[in-house]
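Undergrad: Predicted model, plus sequence, below.
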Amino acid sequence: MAGMGPAPKPADRKARRNKDTIQQTVLRWEPAEAPELPEFRIERDGQLVEFVWPERTREWWQMWIDSPQADHFGASDWQYLLDTALIHARLWNGDLSAAGELRLRVAAFGATPADRARLRMVFAEADGADQGRGRSGGPSARERFGTAKLRSLPGGKTADGG
């Protein structure tokens, strides 16, 4: 019924106007090749010794190289991920205090389904799975139920508003 409820706010007083208040900076895209895990020395008991990457970290690094996200990594992304590999190695060498930082860092790259959803990443195959029909491919509710009358609700109304 018209006239019920408070009057809408004037447009200049609305908190949300659905436009960006901060300008975007558009950068030139420069893809970069993944670096190899480097060889280097660390100090242990006063001696310089060759750092040995845990096998699990080598597998983890290859997983990132082969990931769909890697197509979108620039040089600074690979450098950040390389630093993250050191944290991964610490974890697999028994330093459990590295787990939290590792989780935060890999989330920025879309490591889990929840991370990818938050970053609005989708896989191309999933995008085209419905052949552009915008649905799963199974029969729609209209096809399954046709024009069958819906069950009655209290007050004699039906779920379809009739």
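TA: Okay, I see it.

Undergrad: Only C-alpha atoms from now on, for both contacts and neighbour counts.
TA: Will do.

Undergrad: Need the residues that contact the helix or strand where Leu86 lies.
TA: With elements taken from DSSP states H and E, the one containing Leu86 is helix 75-92. Under the criterion C-alpha atoms under 8 Å, 6 or more residues apart in numbering, residues 30-35, 37, 53-54, 56-57, 61, 96-99, 101-102, 105-106 lie in contact with helix 75-92.

Undergrad: Report the contact partners of Glu36.
TA: Listed by C-alpha under 8 Å, 6+ apart, Glu36 has no contact partners.

Undergrad: any idea how far stretch 86-105 is from the chain center?
TA: Computed by C-alpha atoms, centre = their mean, to the nearest Å, the chain-centroid distance of stretch 86-105 equals 20 Å.

Undergrad: Quick check: end-to-end length of it?
TA: Separation of the first and last residues of stretch 86-105 by C-alpha to C-alpha, to the nearest Å is 12 Å.

Undergrad: Pull out the buried positions in it.
TA: Neighbour counts over stretch 86-105 (16 or more other C-alpha atoms under 10 Å) mark Leu86, Ile87, His88, Ala89, Arg90, Leu91, Trp92, Ala98, Leu102, Arg105 as buried.

Undergrad: Against that first model, consider the following:
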Amino acid sequence: MSLESTLNTSNAALREGVPAQQTYDYLVRGRMAGRGPAPKQNAVRRNKQPTEELTGKAVEAPPLFKRAKYSTATHRWWDTWADSPQAEAFLPTDWERLQMLAPMVEEYWQGDLKLLAEIRLNEERLGATVRDRQSLRMKLDKIKDEAEADALPEGVIDMDLYRELGGDS
């Protein structure tokens, strides 16, 4: 940097209210004001937690114990968990937690609203919401059905089918 451009930059900084020492440190010494040493160029995070990669593949969930005694709402709740992408990461202890939670969910649907806090807390531990999955470091690949994955977007013509039907001859 030439002396003239340094002075111009320094004068402009002073006009904007930047302290002279800070401007001098930045322009001449090549550093900015701050506390402590500058971070290393290739710093390595040592506290990085492993992530759970979820593919969204269907898993064989255990049946809901004594399913007949539960309402349709509780059946729907259980089936939602059984079909959820995070179910592929569940261990037998996680399924047991859901089995123990089912009676509370049933009572909640019968009108006992104070149980919602306990249900929410247990579901949080299993990754119920986006935020819960982020804190558990669950990473979900958005997998579509094979038919959807192979399907062309709307408005796009399948050229092989077009040729088979005699087009572009």
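TA: Noted; the coordinates are in hand. Keep in mind it's a predicted model, so treat the numbers as computed, not measured.

Undergrad: so the helix holding Leu86 of structure 1 corresponds to what in structure 2?
TA: Taken onto structure 2 by TM-score structural alignment, helix 75-92 of structure 1 occupies residues 92-109 there.

Undergrad: Quickly note the distance from the residue nearest in space to the middle of structure 2 to Gly30 of structure 2.
TA: Here the mean C-alpha position of structure 2 is nearest to the C-alpha of Gln134 (C-alpha atoms, centre = their mean), at a distance of 4.6 Å. Gln134 of structure 2 sits 38 Å away from Gly30 of structure 2, going by C-alpha to C-alpha.

Undergrad: With Ile119 of structure 2 instead?
TA: From Ile119 of structure 2 to Gly30 of structure 2 the distance is 56 Å (C-alpha to C-alpha).

Undergrad: Please apply the same query to Arg67 of structure 2.
TA: Arg67 of structure 2 sits 70 Å away from Gly30 of structure 2, going by C-alpha to C-alpha.

Undergrad: what do we get in structure 1 for Lys142 of structure 2?
TA: Superposed on structure 1 with TM-score structural alignment, Lys142 of structure 2 falls opposite Glu125.

Undergrad: On the three-state scheme, that match is what?
TA: helix (DSSP: H, G, I helix; E, B strand; the rest coil).

Undergrad: Equivalent analysis for Gly5 of structure 1, please.
TA: coil.

Undergrad: Check the gap between it and Glu33 of structure 1 for me.
TA: Using C-alpha to C-alpha, one gets 60 Å for the distance from Gly5 of structure 1 to Glu33 of structure 1.

Undergrad: Also Arg41 of structure 1?
TA: To Glu33 of structure 1, Arg41 of structure 1 is 24 Å away according to C-alpha to C-alpha.

Undergrad: hmm, back to that, of Gly5 and Glu33 of structure 1, who's got more company?
TA: Glu33 (12 against 7; other C-alpha atoms under 10 Å).

Undergrad: I figured Ala70 of structure 1 was touching Trp64, is that so?
TA: Yes: the pair Ala70 of structure 1 / Trp64 is scored as a contact, 6.5 Å apart, by C-alpha atoms under 8 Å.

Undergrad: ok so, going back, just how off-centre is the helix holding Leu86 of structure 1 within its chain?
TA: From the chain centre to the centre of helix 75-92 of structure 1 is a distance of 19 Å (C-alpha atoms, centre = their mean).

Undergrad: Name the next helix or strand following that helix along the chain.
TA: Sequence order places helix 99-107 as the next helix or strand after helix 75-92 of structure 1, per DSSP H and E.

Undergrad: That next one to helix 75-92, inter-axis angle?
TA: 150 degrees (axes from the mean of the first three to the mean of the last three C-alpha atoms, to 10 degrees).

Undergrad: The helix or strand following helix 99-107 of structure 1 vs structure 2, mean deviation?
TA: Downstream of helix 99-107 of structure 1, the first helix or strand assigned by DSSP H and E is helix 113-118. For helix 113-118 of structure 1, the mean distance to aligned residues of structure 2 following superposition is 2.2 Å (mean C-alpha distance after the TM-score superposition for structure 1).

Undergrad: Can you list the buried residues in helix 113-118 of structure 1?
TA: Neighbour counts over helix 113-118 of structure 1 (16+ other C-alpha under 10 Å) mark Arg116 as buried.

Undergrad: Residues contacting that helix, please?
TA: Ala107, Ala108, Phe109, Gly110, Val122.
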